[in-house]
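S.K.: Sequence and computational prediction follow.
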Amino acid sequence: MDLLSRLLHRDGLMLVIDKPAGVPVHRGPKGGPSLEDAFDQLRFGLPRAPALAHRLDKDTSGCLVLGRHRKALDRLGKLFKGGRIGKTYLAVVEGAPAEEAGEIDLALGRLDAARGWWMRPDPLGLPSRTGWRVLGRTPDSTLALIEFTPHTGRTHQIRVHAQAMGWPILGDPVYGHGRREDSPPLHLHARSIVIPMQESKPPVRVEAPAPAHMLAAMAACGWADHALAQELQNGAEVATLTD
């Protein structure tokens, strides 16, 4: 796997890469390939490979932060734990909210021990808050493009919150309708991240382009600003090269 071509940001403390959808960040109990297997490509002269500062779900794409050494990882860990890192996600959901924006305040807990990391709304669970706003809709409101801003960092938080609101994320095999063989991939993308890594410097701001598998649904929702138009063009070029 070529991670050099997916590098979005590099400095002396950290890296941000554009994680591809469908690849786990680390090796699971059943083995198999993972992003960590390719981290040696990102040493850039340091004696050790970088390490994960957080994680994204296997089927989620976008901004993934790596610490380049132990002190950087300690700093990043405190920032993530303290909720000081700003994260923005894009998702195409099935159905559409009645409002244009809002906040979901719904505690989450483990579904059951046998389901591993699967989560569910649970009044006795951990507090979980997610802000959202609609960026576009299809004319028949069967799909909507939503920007999610999680204020807490629970496992599967956006996916469970979206399902609980009645508009699950398109292609979600766990919390949505993405269990069929002809279902599309999960339409959830970690669009941007803001990291106040050093108090004496402005925060590091990084944005990842939308993945090719989400572009058509995003365009169908009517969100075709200059950036998306450029991504659509780039996606078409990639599709042409890979056909």
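M.R.: Perfect, thanks for sending it. Keep in mind that this is a model prediction, so the values were computed, not measured.
S.K.: Please count neighbours and contacts with C-alpha atoms only from this point.
M.R.: Noted.
S.K.: Find the residue at the geometric middle of this structure.
M.R.: residue 190 (3.0 Å; Cα atoms, centre = their mean).
S.K.: Okay, one more to line up with it:
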Amino acid sequence: MSNSVEDLAVLPASSEPYQIVYEDDVLLVVNKPAKLLTVPGRHPQNQDCLIRRVQREFPFAEVVHRLDYDTSGLLVLPLTKRVLSDISKQFQARSVTKHYVALVEGKLAKAKGVIDLPLAADEQQRPLYKVCQQQGKPSQTRYQLLSYNSAANQSRVQLEPVTGRSHQLRVHMLALGHAMLGDTLYAPADVAAKSPRLMLHAEYIRFVHPLSRAVLEFTVAAPF
């Protein structure tokens, strides 16, 4: 397993609380604040995280998917092994629909499209990732321009990851020439400095309830 930035760096945990968006006997849907790990990091100072906070109230909560430290938004947390297994299979089958909202530098040339660029760990710049045609794993992101602010030269974009590679949305948008505001890992310094946080938020998720088989969908608007 390659080291991630969440293993290597001390990442101060946000004091902003998580929000419960949905709760029943077998699962939770929560809204994670930015600047909070989903699970504990390897660094001893990175033990405060979303799942540990949730487990104080819901001791059996488990993680089935993650958001980066810098990313806010929706996460599904199973409360039983059966539900964990079922939702894991939905993710593996790519039947869970998710989309994100991001603020990026510049104006997109096309209003919508698919970014299909393989991604691999950047051995020369760990813990970063890069587009790599030779060793990269297949990676696809659907994108759609939502609005453009000409005064700031910034675009609001909806992003739907077809695959779920590490840092996929950041690297794919960078490859298009549109770095995310507040991205201290990939954006040029002037773009990174335009926001105190990464402007990336997991806004929408849809999946099938493991017991009732009802289709559940949730939206939490981006806080930016």
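M.R.: Received the coordinates, thanks. As the structure is a prediction and not an experimental result, all values here were calculated from the model.
S.K.: quick revisit: my guess is the residue nearest to the centre of the first structure is in a strand, correct?
M.R.: Yes: counting by DSSP: H, G, I helix; E, B strand; the rest coil, one finds residue 190 of the first structure located in a strand.
S.K.: Need the counterpart of residue 36 of the second structure in the first structure.
M.R.: With TM-score structural alignment as the matching criterion, the partner of residue 36 of the second structure in the first structure is residue 23.
S.K.: chain center to the longest helix belonging to the first structure, what's the gap?
M.R.: Using DSSP state H to define each element, the first structure has its longest helix at helix 226-242. On the basis of Cα atoms, centre = their mean, to the nearest Å, helix 226-242 of the first structure sits 20 Å off its chain's mean C-alpha point.
S.K.: just checking, what packs against that helix?
M.R.: With contacts defined as 3 or more Cα pairs under 8 Å, 6 or more residues apart in numbering; DSSP states H and E, helix 226-242 of the first structure has these neighbours: helix 212-220.
S.K.: quick one: buried residues of the helix it packs on?
M.R.: By neighbour count with 16 or more other Cα atoms under 10 Å, helix 212-220 of the first structure contains the buried residues 214, 215, 217, 218, 219, 220.
S.K.: what angle sits between it and helix 226-242?
M.R.: Helix 212-220 of the first structure runs at 130 degrees relative to helix 226-242, counting by axes from the mean of the first three to the mean of the last three Cα atoms, to 10 degrees.
S.K.: What's the local residue count around the aligned partner of residue 14 of the first structure in the second structure?
M.R.: For residue 14 of the first structure, the aligned residue in the second structure is residue 27 (criterion: TM-score structural alignment). A count of neighbours around residue 27 of the second structure, defined by other Cα atoms under 10 Å, yields 21.
S.K.: Spatially, what comes nearest to residue 27 of the second structure if we skip its sequence neighbours?
M.R.: residue 78 (4.3 Å; Cα to Cα, 6 or more residues apart in numbering).
S.K.: Next, the contact list for residue 157 of the second structure, please.
M.R.: The contact partners of residue 157 of the second structure, by Cα atoms under 8 Å, 6 or more residues apart in numbering, come to 101, 102, 103, 104, 143, 144, 145, 146, 147.
S.K.: does the fourth one sit in a helix or strand, and which one?
M.R.: In this case it means residue 104 of the second structure. strand 97-105 (DSSP states H and E).
S.K.: and the helix ranked longest in the second structure, which stretch of the first structure?
M.R.: Counting residues, the longest helix in the second structure under DSSP H turns out to be helix 81-92. Under TM-score structural alignment, helix 81-92 of the second structure corresponds to residues 70-81 of the first structure.
S.K.: Map residue 126 of the first structure onto the second structure.
M.R.: By TM-score structural alignment, residue 126 of the first structure lines up with residue 137.
S.K.: related to what we said a few turns ago, mean deviation of the longest helix of the second structure from the first structure?
M.R.: Compared with the first structure after fitting, helix 81-92 of the second structure has a mean deviation of 1.0 Å; criterion: mean Cα distance after the TM-score superposition for the first structure.
S.K.: Can you give me the buried ones in stretch 199-216 of the second structure?
M.R.: Within stretch 199-216 of the second structure, judged by 16+ other Cα under 10 Å, the buried ones are 199, 200, 201, 202, 203, 204, 205, 207, 208, 209, 210.
S.K.: picking that back up, next up, the contacts around the counterpart of the residue nearest to the centre of the first structure in the second structure.
M.R.: Residue correspondence to the second structure (TM-score structural alignment): residue 190 of the first structure is matched to residue 202. Residues near residue 202 of the second structure by Cα under 8 Å, 6+ apart: 71, 72, 73, 74, 98, 99, 100, 101, 222.
S.K.: Could you dump the buried residues of stretch 199-216 of the second structure into JSON lines with distance to residue 166 of the second structure added?
M.R.: Formatted as JSON lines, these follow (distance: Cα to Cα, whole Å):
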{"residue": "199", "distance to residue 166 of the second structure": "17"}
{"residue": "200", "distance to residue 166 of the second structure": "14"}
{"residue": "201", "distance to residue 166 of the second structure": "15"}
{"residue": "202", "distance to residue 166 of the second structure": "15"}
{"residue": "203", "distance to residue 166 of the second structure": "18"}
{"residue": "204", "distance to residue 166 of the second structure": "19"}
{"residue": "205", "distance to residue 166 of the second structure": "18"}
{"residue": "207", "distance to residue 166 of the second structure": "21"}
{"residue": "208", "distance to residue 166 of the second structure": "24"}
{"residue": "209", "distance to residue 166 of the second structure": "26"}
{"residue": "210", "distance to residue 166 of the second structure": "26"}
